[in-house]
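[1] how does the following fold in three dimensions:
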Amino acid sequence: MNLVVPLLHYATQQPDKVALSDGHESRTYSALVQRMKQIAQGLQLSGLNQEKVAIISTNRIEFVEVFLGAIYAGCVPIPIDPKWSSKEVNVILEQCQPKMIFTENAFAKNLVLQDREIQLLTFSAEEAGSYDNWSDTLNSEAEMNDTNELLFIGFTSGTTGTPKGYMRTHLSWMNSFKATSEAFQLNNMEHMLAPGPFVHSLSLFAIMQSLYSGATFHIVKDFNTRKVLKLCKQIPDMILFVVPTMIESMMQEEIPYQTQIQAVISSGGKWTEASKNKCKEVFGGVKLYEFYGSSEASYISYLDIHAENKPNSVGRPFHGVEISIRDEHFQEVPTGSIGQLYIRSDMMFKGYYQLAEETTAVFRDGWLIIGDLMYKDQDGYLYMAGRSKNMMVTGGLNVFPEEVESVLQQIPEIEEVMVLGVPDTYWGEQVTALVKWNGQQRLSTEEIKNYCRQHLASYKAPKQIISVDQFIYTSSGKMARQAMKDYTKRVMI
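    Now for the predicted structure:
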């Protein structure tokens, strides 16, 4: 089944309902389907059949039109982050070899197109771009090509390294949409908002979830706290898909008390217990959910913040998700013991694009290896011990920065923290904390050590503290660990 089939139904059953709105322009379901078919016809007339179509764009209606049009035509859309450097963008283009590129005028000048046959179409807010001229010449008589099981190729946000292309199928996302309805106790799905970049899986998923459910998706060009809260004040029963940093920003405003938000659904980073408790106070009766997942796995587990008292847990598995926690010998570990997380579900991705070895490395006997170290309690709730790729070895002992960070985040004087290992001739790696302070008061390294020793083994306590004014984030709102590690190296030289 093709993921856009429900849109065809809505275009007939609720043609005048708004599908997309950016506050200035909107598309009803009938108008959106017409544009989708026009773009599909243009792709097909250009000879594209299951070919790749790149989209390099900020959040805008045209992004969604092209994404849907490519799918309807049987092509494979590839969203590429416009915030990447021109070198990174061109590497991805060289790897994927799209036959057509849709972008904004501002980004087009940075593209290096080796293949002169690639057609380039541009959006423009100021004047009609080539995209408008091209699409206006087309009609909406295109036939849907549903022979391609591949839905799109996305790219990881690169928090710790080079982005990899992950391949998602129609069926994997449709199964994920069903999981949303089963897990989150929503009154209705009428209005949705995901203010992160469309090129990242959380917001892109929310758009398609909204359209698949016949709801109205509200587009904001980029995350602006006041703009988001103003929308939530104007639109009743808004469902928000956000990352924890966005929640923190919203809670600093006074407007939340006046909003009509139905639910806040958080992912893309660990939501601290302190922030959750504050959120319950600030947003009152708003439904609060946290889910744990990835671009490759889709949904893994979720937590109802109001109903479930499981501090620091990432929740219980979604329906249909099998969980296995195993040791280095692929043997299941006892309840309460830490091991590598494996999952199996019908929501998983197909593999990494043109990376056979990396794909083989993350699958074993049908199980997907997540790369996170976990343990589960007697009730089946999952707890993250750390990312295997972030693990430090200090004095011959393993330390996971996430475990230390969860303790440091409880200190009122600390606003934000990241823990990493710094090379050391004696320890191998010295546990180091990068700290953004919450105000003028700063604690000494010894004071922080003493606090940590109440909750952690002594060797896990930071041996040095580096104060930072701010942290670097990826465009999806996650802390850019590799960039912060590079920063630390420069500071310590």
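
[2] contacts, neighbours, all on C-alpha from now
    OK.

[3] for the residue of the chain positioned farthest from its centre, which non-adjacent residue is closest in space?
    Distance to the chain centre peaks in the chain at Tyr426, reaching 38.6 Å (criterion: Cα atoms, centre = their mean). Excluding its sequence neighbours, the residue lying closest to Tyr426 (Cα to Cα, 6 or more residues apart in numbering) is Gly395, at 7.7 Å.

[4] what is the neighbour count of Gln470?
    Using other Cα atoms under 10 Å, the number of residues around Gln470 comes to 12.

[5] to check against the first, give me the structure of this:
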Amino acid sequence: MLAIYLGKKFYLIDNIHQLNSLSGDACLFSVPTFLLQSSNNHNIPPNNLRTIFLGGGTLTSQGIKKIKQQFSQAKLFEFYGSSETSFISWQDITNGKFQFSAGQLFPNTQVSIGLQQEIIVTSPYLFSGYLAQTPPKNWVTDDLGFLKKNHLFLLGRKADLIDHGGNKVAPLEIETAASDLCQKCVAFGVEDQVYGQKIALLMIKPITKKQLQKKLAQRLEKFKCPNIYLVTNEIPLTSNLKISRSQLAQAYRNGEYDEI
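    Model (predicted):
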């Protein structure tokens, strides 16, 4: 819609190399995982990307650095929103970003935080409601976060919270703490009769288990430290290039991952 509004050409691509067939400068709207997967291919030729807009998933500092190595000439922007709320916040991440940051709110967008830290949005960009229902005045998202000086910070999705011994643990906090201890990682909960859920951390090329336990004990509260350390060569994604923690938990139950 933005391309049409600005009188530009719009292309749907499924391969990053297709950008090089475009004439003139281009900007790209993408989910982070698409570019991170593309950057694993070190034979990407020079391209004419000048701006990259990223949504549908948050980027870590390592992810930003990896994308910049391949697309050094492009400015990077990250935006946050949902199908019901459209755009909520945005930020320039060309030079990195603050931990958990989702950026500043879009104009005329108001965010309040619920009792369980759920993000509640009021804005002119809200959808008009479901069929045969009154248009909503605000929308309670499935995401958790907090506000600080008109900047929004995300703690993850409510459905992804790990219920460990009565404590609600955000996977994103664990993943951030472990981001420099492995090539890539994802945290999720697995069912446990005693604790409700145990915390599992799935990693690619991690340091030793002893080093992991020592480092994470320094960075996280005791009840947030992983109980299970798993290793894999690749973290699977859904068909829309996102991580499903429920699918990872099922794969663990099926014995698909090796414990360190």
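
[6] corresponding residue for the residue farthest from the centre of the first structure in the second structure?
    In the second structure, the residue matched to Tyr426 of the first structure (TM-score structural alignment) is Val194.

[7] alignment lookup: Ala274 of the first structure to the second structure.
    Aligning on TM-score structural alignment places Ala274 of the first structure opposite Gln62 in the second structure.

[8] Phe400 of the first structure now?
    Under the alignment (TM-score structural alignment), Phe400 of the first structure maps onto Ala170 of the second structure.

[9] which residue, other than its chain neighbours, is closest to that match?
    Leu161 (5.1 Å).

[10] contacts only, for the one you found.
    168-171, 189 (Cα atoms under 8 Å, 6 or more residues apart in numbering).

[11] tell me the one of these nearest Ile13 of the second structure?
    Pro171 (31.2 Å; Cα to Cα).

[12] helix or strand: which one has the nearest residue to the closest one once chain neighbours are set aside?
    Leaving aside its chain neighbours, Pro171 of the second structure sits nearest to Ala187 (5.1 Å; criterion: Cα to Cα, 6+ apart). Here Ala187 of the second structure, judged by DSSP states H and E, is contained in strand 184-192.

[13] after superposition, how close is that strand to the first structure?
    Superposed on the first structure, strand 184-192 of the second structure shows a mean distance of 1.6 Å to its aligned residues (mean Cα distance after the TM-score superposition for the first structure).

[14] could I get the full set of helices for the stretch 1-150 of the second structure?
    2-5, 32-38, 61-70 (DSSP state H, counting those that start in this stretch).

[15] can you give me the strands for the stretch 51-200 of the first structure?
    52-56, 76-80, 100-104, 119-123, 150-155, 165-169, 191-193 (DSSP state E, counting those that start in this stretch).

[16] closest to Val282 of the first structure out of these?
    For the strands of the stretch 51-200 of the first structure, the distance to Val282 of the first structure is smallest for strand 191-193, at 19.3 Å, taking Cα to Cα.

[17] trace that closest one over to the second structure and give me the residue numbers.
    Going by TM-score structural alignment, strand 191-193 of the first structure sits over no part of the second structure.

[18] just checking, what packs against that strand?
    Applying 3 or more Cα pairs under 8 Å, 6 or more residues apart in numbering; DSSP states H and E, we find strand 191-193 of the first structure packed against helix 201-212, strand 216-218, strand 238-242.

[19] elements contacting the first one?
    So the one you mean is helix 201-212 of the first structure. helix 5-13, helix 170-183, strand 191-193, strand 216-218, strand 238-242.

[20] so the very next helix or strand once past the first one matches what in the second structure?
    Looking back up the chat, that one is helix 5-13 of the first structure. Following helix 5-13 of the first structure in sequence order, the next helix or strand is strand 18-21 (DSSP H and E). With TM-score structural alignment applied, strand 18-21 of the first structure matches no range in the second structure.

[21] quick check: what element follows strand 18-21 of the first structure along the chain?
    According to DSSP H and E, the helix or strand after strand 18-21 of the first structure is strand 26-28.

[22] now the helix or strand just after that following strand against strand 100-104, angle please.
    Downstream of strand 26-28 of the first structure, the first helix or strand assigned by DSSP H and E is helix 29-45. Orientation note: helix 29-45 of the first structure sits at an angle of 130 degrees relative to strand 100-104 (axes from the mean of the first three to the mean of the last three Cα atoms, to 10 degrees).

[23] show me which residues of helix 29-45 of the first structure are buried.
    Residues 29-44 are the ones in helix 29-45 of the first structure that count as buried (16 or more other Cα atoms under 10 Å).

[24] out of the helices and strands packed on helix 201-212 of the first structure, which is closest to Val407 of the first structure?
    Nearest to Val407 of the first structure, of all these, is strand 238-242, at 23.8 Å by Cα to Cα.

[25] Provide the aligned range in the second structure for that closest one.
    Mapped onto the second structure using TM-score structural alignment, strand 238-242 of the first structure covers residues 26-30.

[26] now swap in stretch 469-480 of the first structure and tell me
    Going by TM-score structural alignment, stretch 469-480 of the first structure sits over residues 233-244 in the second structure.

[27] and the matching stretch, how far apart are its ends?
    Taking Cα to Cα, to the nearest Å, stretch 233-244 of the second structure runs 17 Å from one end to the other.

[28] ok, now stretch 22-40 of the second structure?
    End-to-end distance for stretch 22-40 of the second structure: 22 Å, by Cα to Cα.

[29] now swap in stretch 55-69 of the second structure and tell me
    Termini of stretch 55-69 of the second structure sit 19 Å apart (Cα to Cα).

[30] list the buried ones in that stretch?
    For stretch 55-69 of the second structure, by 16+ other Cα under 10 Å, it's 55-61, 63-68.

[31] stretch 144-159 of the second structure too?
    144-147, 151-158.

[32] stretch 172-187 of the second structure too?
    Residues of stretch 172-187 of the second structure classed as buried: 172-179, 181-182, 184-187 (neighbour count, 16+ other Cα under 10 Å).
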